[in-house]
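>>> fold the following and give me the result.
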Amino acid sequence: MSEETVTEQTHLLKDGAIPYSDENKNSISDNDFTTRSSSNNTVPFRIKVIVLCILLTELCERLTYYSVSANLVLFANTHLGFTNPEAASINFIFTGTGYAIPIISGYIADSFIGQYNTIFGSSLIYIVGSVALVLVAAPYDLPFSTSAQSAFYIGGLAFIAIGTGGIKSNVSPFGADQLKDSGPLLIQRFFSWFYFFINVGSLVSFTAVAYIQQNVSFFYGYMIPAISMALAIIIFISARSYYVVRSPKGSLLIDAVRMMWQGLRVKLCCRDAGARNGRITSIFDYAKQENGGSFESSQVEKIKPLGRVIPVFILIILYWTVYFQMQTTWFIQGESMNLKLGSFKLPAAALSSFDTVSVLVFIPIINYGVYPLYKKIFGRSLTQLQRIGIGMIFASLAMLAAGILEGYRLIDVHENPLPQVVAGSTFNASGNISVLAQIPQFALIGLSEVFTSITGLEYAYSEAPEELKGLIMGLYLLTSGLGSYLGSLIIVIVNAASRNPKVRNSEWIPKDINNGHLDYYCYFLAVFMAANFIIYVLMTTFWYKGEGTESEDNVRIVTSAHEPTAPDLVHTHSKNNYDV
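Modelled structure (predicted):
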């Protein structure tokens, strides 16, 4: 099936099935989610190939990305001479850029070259950066100074950030679009499996690859992700003949900006312009012709999802700041704890695998247990916004747990110091506190992912009209990037605020955290996250108040309307969907 000839959806369901589209996504009844048909429960071979290739592509890409980020702080410390705050900031900026690029790549895919070409082109950029890191870590002497190697390394990270950003905003909607006519359950199951494979790649990175980097060589530790990225490209293009590759339809981004600007102007100069002609539920409504604007109502309705998702996305930013502590401050905390398990020395980066394992464990528990139990007790499913909010609570608790642990670690490291060599550098660790004590905070952040991160992907995809899928997914991923940038900024602000010129090492996060107060920093983020959650509840409760459509009810945090949630997609079968 060629890219040029595919302009319409290919119907994959048998006769009598209800095709899934934006028009009927809110008209699906409960019976459609609970009735099983024995005559339509086999996944076509084409669908299996598509799903498997996309999931394996994502697994390999995530293995590459996390293999780079897992020990980035350690490599920057031990091989390039960066301090802890500098290395943490590099990690934050690298991560932030990788999540900021998707809004650009989403726009490019929507407007110019399509999702398939954007994914493929980004993959080529990605592998260039991966090879650059292999060269920097090569065991032979390079004819470059340390500063030149640092510049080359950062350049490689930049290529990787651009590559992963280009893939991020397009691969999940590209996969979901392949299943668009297969029904909402199969699409939502795809997102669950998509996230599952992400965490499989993460698990391999934070265990096997991290061990090789820390105990064998960074050269081999960076060669593995480079090979993995090459494999991702091969797997992705191997299924090209099976994909439905749609031509770009153009992005509504420019129209959205014009409507926003016009809506603001009409609202400010003619406050009652729309009150006489109908309800105003969004700033975009002021851009309608009947309300004093110049746009047709149908044009505005396509853009209005932006008005619903942006406030939610803004309040998810701090969640990602907390989440990315795993690869920065929690990593620094972990390498200053006892890494020995008997005669085996655990890689500090392997602690992130506890987050991954918790995600893999909690996904089925929550889908099969918590969600159905909640629906049985309360007679309704948790809405998407409710699930996102629950994840914020667990993120706050994770930082609280990290702060409590750090308080005990600081006491122990001064009473029972343990010289510990990590990747050739010696750290004073707490002799009596094992690094396994970090498991609770990693488990809590993993639990938060199941609620906030997975649901965020579903929310971004389900709210986006066809012409805005790449853009809205890019906006959602941008929250991760902004969260990472915010983390870097918070470290700078916290250290500046806590620095006392008369006291040496007075910063909360100094070069040697044994002389600082990382516990205060963790407590600060825990309180900040809790305050963010309160604002989120107030905003989502009152932002959608008075919006009466069924679509709007589905995203209201206080609604009791039914929406297809995780228990629906893993616990029941639809007569119009395939079993997976």
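>>> please count neighbours and contacts with C-alpha atoms only from this point.
Noted.
>>> which residues sit against stretch 519-537?
312, 315, 318-319, 322, 389, 392-393, 395-400, 402-407, 494, 508-509, 557 (C-alpha atoms under 8 Å, 6 or more residues apart in numbering).
>>> next, the buried residues of it.
If you call a residue buried by 16 or more other C-alpha atoms under 10 Å, then stretch 519-537 has these buried ones: 519-526, 529-530, 532-533, 536-537.
>>> for comparison, sequence B:
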Amino acid sequence: MSETITAATAANKPRYPKSIPFIIGNEAAERFSFYGMRSILATFLVAQFFNPTMNPALQTVAEAKANESTHFFVTLAYTLPFIGGLVADWFTGKYKIILYISIVYCFGHLFLAIFENNLDMFLVGLLLIAIGAGGIKSCVSANVGDQFDKTNESLMSKVYGWFYFSINSGSVIATVLIPWVYDQYGPSMAFGIPGLLMALATIIFFLGRKKYVRVPPSGINRNNFVFISVYALLNMGKKKKGESLLDVAKGNYDPEKVEGVKAVYRVMSVFAFAPIFWAMWDQNLSEWVLQAEKLDRHINLGFVNFTILPGQVQTANPVFLLTFIPLFTYFVYPFFDKIGLKTTPLRRIGTGLALTALSFVIIAIVQESVDKGGHPSVWWQIFAYVVLSAAEVLVSITGLEYAYTQAPKSMKSTMTAIWLLTVAAGNLSVALINGNISEGGFFAQFTGADFYWMFVIICAAFFVAFLFISPRLKERSYVGVDDNEVIAETNNL
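Here you go, the predicted structure:
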């Protein structure tokens, strides 16, 4: 009898989908390719194209041009997930988008490796990589969830844990290795290795083609965020007294979906404060790397001495991030909740904005020393990374959680895409500022330390505005309920 029970238990034990190793292997290799390429992008653009003679008089403009190109690249990479997700859901399905766009991705890396002396073709390579990285971004993580059903959904959180571990592992290894390869063997090899890893990622994904659960495209769903919003805007004159602007769409669209769109706009009122965070965070992969070139990067730990390369300093971010996620989840948040300071999502985001500004205060002070001809220790920049990584846990991870809990089931994918658009918006603003600096425009007066102090002031203004607005925002949790259920609104405090 006991043997029969044991056999039955084993038969009912949830099993991991056979496709998971292919998905995780693909993600680790793809993230290596992306972060490896990006770890040297800004420094390469300055040294190869914008100031190859290293003329001090040209350095400020050269760095501004390099930062402009880098942030425009990131802007496009984080705008396209919205489009890629729609195409996959409506027309092609996730598998075809991931496979075909990955091939475009590979060609982008190839262009970087072979056109190191041709700026126009190099920028075409960046465009192709942005299309590749952005086109598949919203599909890859969703593809993980598609592999599960009722029999094994209990394993999903573990698999997502390994999925995100693969992302950070790829980032850490790439940001240590690729700057070293660039220093020792030059740009062709340094850009070529990420290209090989992207080719490997594509091959791994293709090898799992018979293992994937493929959710077929649903066709164009007229009850979506874009269609409902546009209809309401074009028919705003029909709004009755006491109705919201979106209520005019209820006659032509599913009323439940219209209520879902309302929820999206409520969340967007919080997301409006996210672009300043991303405008500042993404500078750690460009502006901070260029600053690191001017620092004393010698590390003396007593038992070991070594000098790190500028592009390797950014490895601090994923390392601190992996440390802070469990620290905040299991210790910091429970501690403040226990003493009566409830760590609501909005309070976390507000605190994150304050820490983001503080990280730039540190960077601005370091830059003041650099501007005076000094070579401060890289440990000061690493300290700024500690603060920025804590801010990332508070803003980025909380923002994703907020997007999920505050949006109805039918709008959760839309909210994730809109969250990625805040990354694009932040990078676009920095790209435009750097473009203005390179052309001698208004922002040209904000160079050196003044550039970073400018962002401190802007972030402080956003923080003050957030303090006034956040107490007036309502939270409405949709976790564990259907779209048509009525959920009581609660004040965030």
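>>> that older thread, of the contacts of stretch 519-537 of structure 1, buried ones?
Counted by 16+ other C-alpha under 10 Å, these give 312, 315, 318-319, 322, 389, 392-393, 395-400, 402-403, 405-406, 494, 508-509, 557 as buried.
>>> which of the residues you listed fall in helices?
The helices, defined by DSSP state H, take in 312, 315, 318-319, 322, 389, 392-393, 395-400, 402-403, 405-406, 494 from these.
>>> where does the equivalent of A161 of structure 1 over in structure 2 sit, in terms of helix or strand?
In structure 2, the residue matched to A161 of structure 1 (TM-score structural alignment) is A130. Assigned by DSSP states H and E, A130 of structure 2 belongs to helix 119-146.
>>> which parts of that helix count as buried, going by neighbours?
Judged by neighbour count (16+ other C-alpha under 10 Å), helix 119-146 of structure 2 contains these buried residues: 121-141, 143-144.
>>> aligned counterpart of Y222 of structure 1 in structure 2, please.
By TM-score structural alignment, Y222 of structure 1 lines up with F191 in structure 2.
>>> chain neighbours aside, what residue packs nearest to T164 of structure 1?
Leaving aside its chain neighbours, T164 of structure 1 sits nearest to G98 (6.0 Å; criterion: C-alpha to C-alpha, 6 or more residues apart in numbering).
>>> show me where structure 1 has strands.
Along structure 1, counting by DSSP state E, strands occupy 337-338, 340-341, 344-345, 417-422, 425-434.
>>> for A273 of structure 1, find the nearest of those strands.
strand 337-338 (63.3 Å; C-alpha to C-alpha).
>>> what span of structure 2 is that closest one aligned with?
Under the alignment (TM-score structural alignment), strand 337-338 of structure 1 falls on residues 295-296 in structure 2.
>>> who touches that stretch?
370, 375-378.
>>> dump the strands of structure 1 to JSON lines, plus distance to S462 of structure 1.
Putting the strands of structure 1 into JSON lines (distance: least, C-alpha to C-alpha, whole Å) gives the following:
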{"stretch": "strand 337-338", "distance to S462 of structure 1": "43"}
{"stretch": "strand 340-341", "distance to S462 of structure 1": "45"}
{"stretch": "strand 344-345", "distance to S462 of structure 1": "45"}
{"stretch": "strand 417-422", "distance to S462 of structure 1": "45"}
{"stretch": "strand 425-434", "distance to S462 of structure 1": "43"}
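>>> could you redo those as a markdown table and give each row mean neighbour count and distance to S39 of structure 1?
Listed next are the strands of structure 1 as a markdown table, based on neighbours: other C-alpha atoms under 10 Å; distance: least, C-alpha to C-alpha, whole Å:
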| stretch | mean neighbour count | distance to S39 of structure 1 |
| --- | --- | --- |
| strand 337-338 | 27 | 57 |
| strand 340-341 | 13 | 53 |
| strand 344-345 | 10 | 54 |
| strand 417-422 | 17 | 58 |
| strand 425-434 | 19 | 55 |
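>>> name the nearest residue to the residue in structure 2 that N91 of structure 1 lines up against, ignoring sequence neighbours.
Taking TM-score structural alignment, the alignment pairs N91 of structure 1 with T70 from structure 2. Nearest residue to T70 of structure 2 in three dimensions, chain neighbours excluded: A42, at 6.6 Å (C-alpha to C-alpha, 6+ apart).
>>> quick one: contacts for the one you found?
When contacts are counted by C-alpha under 8 Å, 6+ apart, A42 of structure 2 touches 63, 66-67, 70, 286-287, 289-290.
>>> are any of these buried, and which?
With neighbours counted using 16+ other C-alpha under 10 Å, the contacts of A42 of structure 2 contain these buried positions: 63, 66-67, 70, 286-287, 289-290.
>>> and A398 of structure 1, what does it touch?
So A398 of structure 1 contacts 440-445, 526 (C-alpha under 8 Å, 6+ apart).
>>> show me which pair in these is furthest apart.
Greatest spatial distance among those (C-alpha to C-alpha): A443 and A526, at 15.6 Å.
>>> mind listing the helices for the stretch 1-150 of structure 2?
Taking DSSP state H, counting those that start in this stretch as the criterion, the stretch 1-150 of structure 2 carries its helices at 2-12, 20-45, 56-87, 94-114, 119-146.
>>> out of the ones you listed, which is the most enclosed?
Across the helices of the stretch 1-150 of structure 2, averaging neighbours per residue (mean count of other C-alpha atoms under 10 Å) puts helix 20-45 on top, at a mean of 24.
>>> what angle do that helix and helix 56-87 make?
Per axes from the mean of the first three to the mean of the last three C-alpha atoms, to 10 degrees, the angle that helix 20-45 of structure 2 makes with helix 56-87 is 150 degrees.
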